[in-house]
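Q: got a predicted structure plus its sequence, pasted below:
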Amino acid sequence: MRGLIAPLQRKNGWTLAEEAGHAGPDRIQRMLNRIEWDADEALDDVRQYVVDNLGAPDAVLVVDDTGFLKKGTRSAGVQRQYSGTAGRMENCQVGPVHAPTT
């Protein structure tokens, strides 16, 4: 969660590992590739993190799936899909943008 909301220019295995204080991306990649996930437990963990760290009585958390237009197909998650950025179906990669506001 910290990696997702970190003010990083690019978010990949290396930058997330550096943000977490790791020497390289191996631990991050192992976590993403080899651990069996329980979606409900992950949702509960993220929800609790948000409440504990970002929660305030008058706060609002806006989560917006933003499409990053892509010409090629080699990046992870790139496919023809709806892009809010383009306002139509496009070859793009969709990623979350988090903007906590109070």
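A: Noted; the coordinates are in hand. Note that the structure is predicted; figures quoted are calculated from it, not measured.

Q: contacts, neighbours, all on C-alpha from now
A: Noted.

Q: list the buried ones in the helix or strand containing residue 15?
A: Using DSSP states H and E, residue 15 sits in helix 13-20. With burial defined by 16 or more other Cα atoms under 10 Å, the residues of helix 13-20 counted as buried are 13, 14, 15, 16, 17, 19.

Q: dropping in the other structure now:
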Amino acid sequence: MDLGVRQVESWREVLAGLHARFASRFARSEPRGRALEYMAGLVAPLERKNGWSLAERAGEAHPIGMQRLLGGADWEADGVRDDVCDFVIESIGGKDAVLIGDDIGFLKKGVRSAGVQRQYSGTAGRTVNCQIGTFLAY
């Protein structure tokens, strides 16, 4: 078993514990299970992390389920947020910790990526065709 597989399995245990905390906030079993697969896909060593790649990694033939999870499934988003926040505080919280948020523009030439449009990018210093990503560091 290579290092990447061991790391994913270690993360899977942590994610399963996190998932158990908020699983009851999903009205149906399908999105409940898909939420765990979605989180596992986000920490997996995939080259691209989009609806297709996350669905394929989860053994699904089409991304519609992952898309439905994020856009239309019945779940308590505020409750999940609170549960994840509690998990982070319990796991890595510190009295001197800070949360830093920053955005960055990813220059794009095409229009096939989600969120691409002409908008101001600090990276380019002007209005260009780009995506804006927001990153949080704790």
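A: Right, received. Where do you want to start? Because the structure is predicted, anything quoted here is derived from the model rather than measured.

Q: quick check: TM-score for this pair?
A: TM-score of the superposed chains, computed with TM-score structural alignment, normalised by the length of structure 1, equals 0.62; 96 aligned residues with a Cα RMSD of 3.3 Å.

Q: mind checking how far the helix holding residue 15 of structure 1 is from the chain centre?
A: Relative to its chain's centre, helix 13-20 of structure 1 lies at 13 Å (Cα atoms, centre = their mean, to the nearest Å).

Q: and the helix or strand that comes right after that helix against structure 2, how far off on average?
A: Using DSSP H and E, the helix or strand that follows helix 13-20 of structure 1 towards the C-terminus is helix 26-34. Compared with structure 2 after fitting, helix 26-34 of structure 1 has a mean deviation of 2.2 Å; criterion: mean Cα distance after the TM-score superposition for structure 1.

Q: any idea which strand is longest in structure 1?
A: If you go by DSSP state E, structure 1 has its longest strand at strand 88-101.

Q: please state the offset of that strand from the chain centre?
A: Using Cα atoms, centre = their mean, the offset of strand 88-101 of structure 1 from its chain centre is 10 Å.

Q: which elements pack onto the lengthiest helix in structure 1?
A: What stands out as the longest helix in structure 1, according to DSSP state H, is helix 39-54. Using 3 or more Cα pairs under 8 Å, 6 or more residues apart in numbering; DSSP states H and E, no helix or strand is in contact with helix 39-54 of structure 1.

Q: what range in structure 2 matches the next helix or strand after it?
A: With elements assigned by DSSP H and E, the helix or strand that comes after helix 39-54 of structure 1 is strand 60-69. Counting by TM-score structural alignment, strand 60-69 of structure 1 falls onto residues 98-107 of structure 2.

Q: which positions in that stretch come out as buried?
A: Quick answer for stretch 98-107 of structure 2 (16+ other Cα under 10 Å): 105, 106, 107.

Q: look up the closest residue to the first one, ignoring the ones flanking it.
A: Sequence neighbours aside, residue 132 is the residue nearest to residue 105 of structure 2 in space, at 4.5 Å (criterion: Cα to Cα, 6 or more residues apart in numbering).

Q: ok, the one you found - contacts?
A: Residue 132 of structure 2 makes contacts with 103, 104, 105, 106, 115, 121, as judged by Cα atoms under 8 Å, 6 or more residues apart in numbering.
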